[in-house]
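here is a sequence together with a model predicted from it:
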Amino acid sequence: METQDRISALPDEILCHILSFLSTNDSFATSLLCKRWQPLWLFLSIIDLDDQTFIQNGRSYTSFFKFAYGILLRCHMQQPLTIARFHLTPHVCGYSNDFPYHLFKKWVRIVIQRGIEQLYIEIPRALEVPHIIWSCKTLVVLKLYRLSVDVFMKVHLPALKTLHLDFLFISKSQYLAEVLHGCPNLAWYI
């Protein structure tokens, strides 16, 4: 008697919703277990990149960057895909002097082009906030942890409702006022 796989019979939207509760690394690994699930990771609207799973499994932070870049490149090629939430937490590799800031800026550009609504970036050392963040029209929640603002551009975040700046290094005090002024719908500032 053949057993029926009820979960795989669910519509793609529900399967993607289920996968969205896992880290991106686990979602990718889970989608490889079953042919039916294989293409689904390409349509995840929540991307959660954390290097701890890579480091704990004995892989280098270089493999984390390659994985992250591959995920974002695939998402970039899926034209209609909107990324609802992007969470980047390079706990270990963020300390490295080899941290690929140029890739980091590309990743941020890709998710902003995909209509990002929630952006969380937690990096354990001060890197400059990519300028493209300050003009994202779709951003509703922005959380920046331990980044720096050295050169400033005009801020235009019309949809932003929640702004969380934690250990943000701001070189000039007027920059913070400029950020707040550029967020007309801001309801929460932490």
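In hand now; what should we look at? Since the structure is predicted, the reported quantities are computational estimates derived from the model, not experimental observations.

from here on, just use CA atoms for contacts and neighbour counts.
OK.

longest helix anywhere in this protein?
helix 61-77 (DSSP state H).

buried ones in it, by neighbour count?
Across helix 61-77, burial judged by 16 or more other Cα atoms under 10 Å covers Tyr61, Phe64, Phe65, Phe67, Ala68, Tyr69, Ile71, Leu72, Cys75, His76.

again, but for stretch 146-159
For stretch 146-159, burial by neighbour count (16+ other Cα under 10 Å) applies to Arg146, Leu147, Ser148, Val149, Phe152, Val155, His156, Leu157, Pro158, Ala159.

what of stretch 156-175?
His156, Leu157, Pro158, Ala159, Leu160, Lys161, Thr162, Leu163, Leu168, Phe169, Ile170, Tyr175.

check stretch 49-56 too.
Result for stretch 49-56 [16+ other Cα under 10 Å]: buried residues Leu49, Asp50, Asp51, Gln52, Phe54, Ile55.

got it, and stretch 75-89?
Residues of stretch 75-89 classed as buried by neighbour count (16+ other Cα under 10 Å): Cys75, His76, Thr82, Ile83, Ala84, Arg85, Phe86, His87, Leu88, Thr89.

who's in contact with that stretch?
Here stretch 75-89 makes contact (Cα atoms under 8 Å, 6 or more residues apart in numbering) with 42-51, 110-111, 114-123.

then this one, side by side with the first:
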Amino acid sequence: MDRISQLPEPILQHILSFLLVEDAARMSTLSKIWTSAWNSLSYLNFGDNLFHNNNNQEDLPNLLKGVTQILAKRHNQKISVQKFSLQLPYWRRRCYYLHKWINLLVACNIKELNLRVSKTIYQGRREHCKLPEVIFNAKALNVLNLNGFKIELPSNGCTMKLSSLRELHLCNVSLDEKLCKVYAQAATI
């Protein structure tokens, strides 16, 4: 008898939250209750090696689309995403996916966002993926951990609404000059 599968769904989700997304998705094949727990899982940890260990470049588009489908499903079901963690090698075309994912995560009231884009050096300069402006509208965001992004002030005049932000970790980021001036003025007040 499988006693673990008889546990309430919130406990199964808690168990799945400790696994990488790849392993949690595999667990969903065990039974309908595990599938249900996986489909409503709000802790999505893709780990550091999902995209780095994939030697078959043909699988990469499927992985990128898979992440999009997972987030879109949570958005359509109105599931708040508690935590999202992912490391992605830099490639300009992949920034499109990052922008799409961040839009979906903000719509899913993301609480903790951990994104790392491994940067490359091209013709003597470091390439960074521009952080989408929608992140400044993430009202529920408590923890933001970014690595390898270019951060600019919103150009459309929107204000930063990161009212719930409690922790900000920036590593290997490029800050816009205007943003640096704003923070310098705020620090003197």
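Looks like it came in fine. None of the values given here were measured: they were computed from a predicted structure.

still on that earlier bit, can I get the buried residues of stretch 156-175 of structure 1 in CSV with distance to Leu127 of structure 1?
As requested, those are exported to CSV (distance: Cα to Cα, whole Å):
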residue, distance to Leu127 of structure 1
His156, 21
Leu157, 21
Pro158, 25
Ala159, 25
Leu160, 22
Lys161, 24
Thr162, 22
Leu163, 18
Leu168, 10
Phe169, 9
Ile170, 11
Tyr175, 16
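
now, these that are in helices?
Among those, the members found in helices (DSSP H) are Tyr175.

narrow the buried residues of stretch 156-175 of structure 1 to those in strands?
Thr162, Leu163, Phe169, Ile170 (DSSP state E).

measure stretch 129-136 of structure 1 end to end?
Start-to-end span of stretch 129-136 of structure 1 (Cα to Cα, to the nearest Å) is 13 Å.

look up how far Met160 of structure 2 lies from Lys139 of structure 2.
Distance, Lys139 of structure 2 to Met160 of structure 2, by Cα to Cα: 9 Å.

er, Lys100 of structure 2 I mean
Separation of Lys100 of structure 2 from Met160 of structure 2 (Cα to Cα): 19 Å.

so what does His169 of structure 2 match up with in structure 1?
Residue-level alignment of His169 of structure 2 against structure 1, with TM-score structural alignment as criterion, gives His164.

again, but for Cys108 of structure 2
By TM-score structural alignment, Cys108 of structure 2 lines up with Arg114 in structure 1.

what's near enough to touch the residue lying closest to Arg74 of structure 1 once chain neighbours are set aside?
The shortest distance from Arg74 of structure 1 to any non-neighbouring residue, by Cα to Cα, 6 or more residues apart in numbering, is to Leu42 (6.7 Å). The neighbours of Leu42 of structure 1, taking Cα under 8 Å, 6+ apart as the test, are Ile71, Arg74, Cys75, Gln78.

roughly how far does the counterpart of Ser118 of structure 2 in structure 1 sit from Leu168 of structure 1?
Aligning on TM-score structural alignment places Ser118 of structure 2 opposite Pro124 in structure 1. Look at Pro124 of structure 1 and Leu168 of structure 1: by Cα to Cα, they are 11 Å apart.

where do the contact lists of these two overlap?
Counting by Cα under 8 Å, 6+ apart, the residues touching both Pro124 of structure 1 and Leu168 are Tyr145, Arg146.

residues contacting the biggest strand by length in structure 1, please?
For structure 1, the strand with the greatest residue count under DSSP E is strand 118-128. By Cα under 8 Å, 6+ apart, the residues outside strand 118-128 of structure 1 that reach it are 84-91, 94-95, 101, 139-150, 168-169.

could you point out which element follows that strand?
Using DSSP states H and E, the helix or strand that directly follows strand 118-128 of structure 1 along the chain is strand 141-149.

mean deviation, that following strand versus structure 2?
Compared with structure 2 after the fit, strand 141-149 of structure 1 shows a mean deviation of 0.7 Å (mean Cα distance after the TM-score superposition for structure 1).

so where in structure 2 does that strand end up aligned?
Going by TM-score structural alignment: strand 141-149 of structure 1 matches residues 143-151.

straight-line length of the matching stretch, end to end?
For stretch 143-151 of structure 2, the first-to-last residue distance is 16 Å (Cα to Cα).

residues in contact with it: which ones?
Contacts of stretch 143-151 of structure 2 (Cα under 8 Å, 6+ apart): 111-119, 128-131, 165-176, 179.

ok, 7 Å please
Here stretch 143-151 of structure 2 makes contact (Cα atoms under 7 Å, 6 or more residues apart in numbering) with 111-119, 128-131, 165-176.

what about the closest residue in space to Cys108 of structure 2 that isn't next to it in sequence, helix or strand, and which?
Excluding the flanking residues, the one nearest Cys108 of structure 2 by Cα to Cα, 6+ apart is Ser80, at 4.7 Å. Here Ser80 of structure 2 sits in a region with no helix or strand, counting by DSSP H and E.
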